[in-house]
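>>> Give me the fold of what follows.
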Amino acid sequence: MLTLTRPEGTDPRDLDLSRRGLAALLAAGYAAFSSGAEAAAIMTPGEGLVQESVTLPGGLPAFVARPAAKGRYGMVIVVNEIFGVHEYIKDICRRLATLGYVAVAPEFFYRANTGNILATTTDRAVMMKIVAQAKHEQVMGDVGTTLDWATKQAFVAPKRIGITGFCWGGTVTWMAAARFPAIKAGVAWYGRLAPPAPPKADAPPPANPPEVRQYPFDIAAGLKTPVLGLYGGLDKGIPAADVEAMRGKLGTRGELVLYPNAEHGFHADYRPSYNPEAAADGWARLQAWFKTHGVPAGKA
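Below you'll find the predicted structure:
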């Protein structure tokens, strides 16, 4: 059983064999690749919520959690890690719905994730091949589809839309916030800010070369939607130097928080990287950020 330590997956030198809990976590719907024994996954009750799997226009599947009480609520798009929409992401949606949001988690990888391979595989090469097929413009198109769907729902306040994402989804959050004016605020959890470091000269070529595209570094100066970025000082794949460089590029268009004792994935309560203090502080900041920037919880 492997644990995610970097935005693009896990480097062999980071492998950590957990001692228990795989069978239980798999049964509960958590991704096999990332499960760990040292953390106890949070399970948010669903009382008072509507939870459903829906199909958005164009065939895009999504998980939705929202308050059962009638009314229009602010909406938060929840962007998954590289493991897809597994139980952790669904629980994030429940947590947001409990606060008074409509939370929508689109299945960005569904086109290649036949049979939900991402939920059960521990083969990094298989996983990354699936993730690599979700190209930037396709992902942005899926965000656009989700926004269009939202405007047609009687339970969504269309002028109160935010986005949050974790790991792979953290980078998507930055890029979507720069693309879509309908998104009023974003919260990016440890999303890559710059292209990954090139491989060493003697390293074999990657099986799936990274897509040539822009990163948050490239769009920071023109960012109009405010983004809160939450990062770990012990992240093996996102150097603290990148966070500081992004802070300089960002100026007053957003805010960055660096937790010095937190690793990559510090919010993921089902993994050994979970840091309760950093996770709780980040969650409180998320709520305050959305409220301050036009995406308050509760009925419109």
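
>>> C-alpha only now, for contacts and for neighbours.
OK.

>>> Neighbours of T120, how many?
T120 has 17 neighbouring residues, counting by other C-alpha atoms under 10 Å.

>>> Please apply the same query to Y110.
So Y110, with other C-alpha under 10 Å, has 21 neighbours.

>>> With D281 instead?
By other C-alpha under 10 Å, neighbour count at D281 equals 13.

>>> residues in contact with the helix or strand where it lies?
In this structure, D281 is located in helix 276-292 according to DSSP states H and E. Residues from elsewhere that reach helix 276-292 (C-alpha atoms under 8 Å, 6 or more residues apart in numbering): 162, 185-187, 228, 230, 259, 262, 266-267, 269, 296-297.

>>> residue ranges for the strands of this structure, please.
Under the criterion DSSP state E, the chain contains strands at 49-56, 60-67, 73-79, 102-106, 156-166, 185-189, 227-232, 254-259.

>>> Switch those over to JSON lines; also include mean neighbour count.
Compiled in JSON lines, those are given as follows (neighbours: other C-alpha atoms under 10 Å):
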{"stretch": "strand 49-56", "mean neighbour count": "15"}
{"stretch": "strand 60-67", "mean neighbour count": "22"}
{"stretch": "strand 73-79", "mean neighbour count": "27"}
{"stretch": "strand 102-106", "mean neighbour count": "29"}
{"stretch": "strand 156-166", "mean neighbour count": "25"}
{"stretch": "strand 185-189", "mean neighbour count": "30"}
{"stretch": "strand 227-232", "mean neighbour count": "26"}
{"stretch": "strand 254-259", "mean neighbour count": "18"}
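
>>> Please generate a structure for the following sequence too, so the two can be compared:
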Amino acid sequence: MKQDTTIITSDHHHLHAYESTHKNVTAGLVVLQEIFGVNHHIRNVCDNFANQGYHVISPALFDRVEKNVMLGYEQTDIQKGFSLRSQIDPQKTLLDIIAAAQYLPYSKIGVVGYCWGGSLSWRAATETDIFSAASCWYGAMIPSLLQHPHRCPVQMHFGALDASIPLDQIEQTRLHYNDVEIYIYENADHGFGCQARSSFNPTAYQQAQQRTLDLFKKYL
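Reported below is the predicted structural model:
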């Protein structure tokens, strides 16, 4: 099953979400978007995880500002994505993520996010108790979000060439949380896991994807 659906948050906000699932599912997964919305790429990400046996939901986190945002990867798209993100209260975004998890009828739920969503998946792991495991892909805000302990097992995936997340900041994060699995991929830049971007690195993507699947297989 693949469909668009609606989620209602605790503050009565109605937001769209993309849902993908198969039969005989025993665990749920929340996929958190980049700054480009729940676009074609994120929908493919959801479908790929659903093919691995998860009931997947991806909330449209821009809905509080603008509905039906599905951007591409040109400079104008990047600028619009940053503009939309800047208009959203981070605590409201957390309510959206919690509502997405509560939509899934399972005792074990994971979260995985990319870019903006990578930082948000870290927030979800440190500021809520609803997730059983979290995988954070190139979340640039993570080094500024080290004030809370994580409440579930966490992986982080970074590109060694990613100028938005300097290696010394990654090392700072590693020292702060020595029980978090942190992986750095050589010759990989920001967005290395997105096939729609020029920075896509198939080797790094396959390694990070397999590690993410192994994490979820262990804890979900």
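
>>> Alignment lookup: S86 of structure 2 to structure 1.
Alignment note (TM-score structural alignment): S86 of structure 2 maps to A132 of structure 1.

>>> returning to what we had before: and the contacts of helix 276-292 of structure 1, which is closest to V102 of structure 1?
Using C-alpha to C-alpha, A297 comes nearest to V102 of structure 1 of the contacts of helix 276-292 of structure 1, at 9.1 Å.

>>> Identify the residues contacting W137 of structure 2.
Contacts of W137 of structure 2 (C-alpha under 8 Å, 6+ apart): 112-115, 117-119, 156-158.

>>> L228 of structure 1 now?
L228 of structure 1 is in contact with 186-188, 254-257, 286, 289, counting by C-alpha under 8 Å, 6+ apart.

>>> can you tell me which two in those residues are farthest apart?
Greatest spacing in the contacts of L228 of structure 1, by C-alpha to C-alpha: G186 and V257 (13.7 Å).

>>> quick check, nearest of the contacts of W137 of structure 2 to G37 of structure 2?
Using C-alpha to C-alpha, the contacts of W137 of structure 2 come closest to G37 of structure 2 at G117, 10.1 Å.

>>> looking at the alignment, what does the closest one pair up with in structure 1?
Aligned partner of G117 of structure 2 by TM-score structural alignment: G169.

>>> right, and that match touches N80 too?
Yes - between G169 of structure 1 and N80 there is a contact under C-alpha atoms under 8 Å: 5.1 Å.

>>> Please name the residues that touch the aligned residue in structure 2 for L230 of structure 1.
Counting by TM-score structural alignment, L230 of structure 1 corresponds to H157 in structure 2. With contact taken as C-alpha under 8 Å, 6+ apart, H157 of structure 2 is in contact with 135-138, 182-185, 208.

>>> which one of the contacts of W137 of structure 2 is nearest G53 of structure 2?
Proximity of the contacts of W137 of structure 2 to G53 of structure 2 (C-alpha to C-alpha) peaks at V112, which lies at 15.0 Å.

>>> Tell me who's in contact with that closest one.
29-32, 118, 121, 134-137.

>>> And it, how far from Q87 of structure 2?
Separation of V112 of structure 2 from Q87 of structure 2 (C-alpha to C-alpha, to the nearest Å): 23 Å.

>>> same question, K2 of structure 2
Taking C-alpha to C-alpha, one finds K2 of structure 2 at 30 Å from Q87 of structure 2.

>>> residues touching I97 of structure 2, list them.
Contacts for I97 of structure 2 were tallied using C-alpha under 8 Å, 6+ apart; they are 30, 59, 124.

>>> Alignment lookup: the first one to structure 1.
The reference is to V30 of structure 2. Aligned by TM-score structural alignment, V30 of structure 2 pairs with I77 of structure 1.

>>> Its match and Y190 of structure 1: what is the separation?
Where Y190 of structure 1 is concerned, I77 of structure 1 sits at a distance of 17 Å (C-alpha to C-alpha).

>>> swap in F217 of structure 1?
To Y190 of structure 1, F217 of structure 1 is 14 Å away according to C-alpha to C-alpha.
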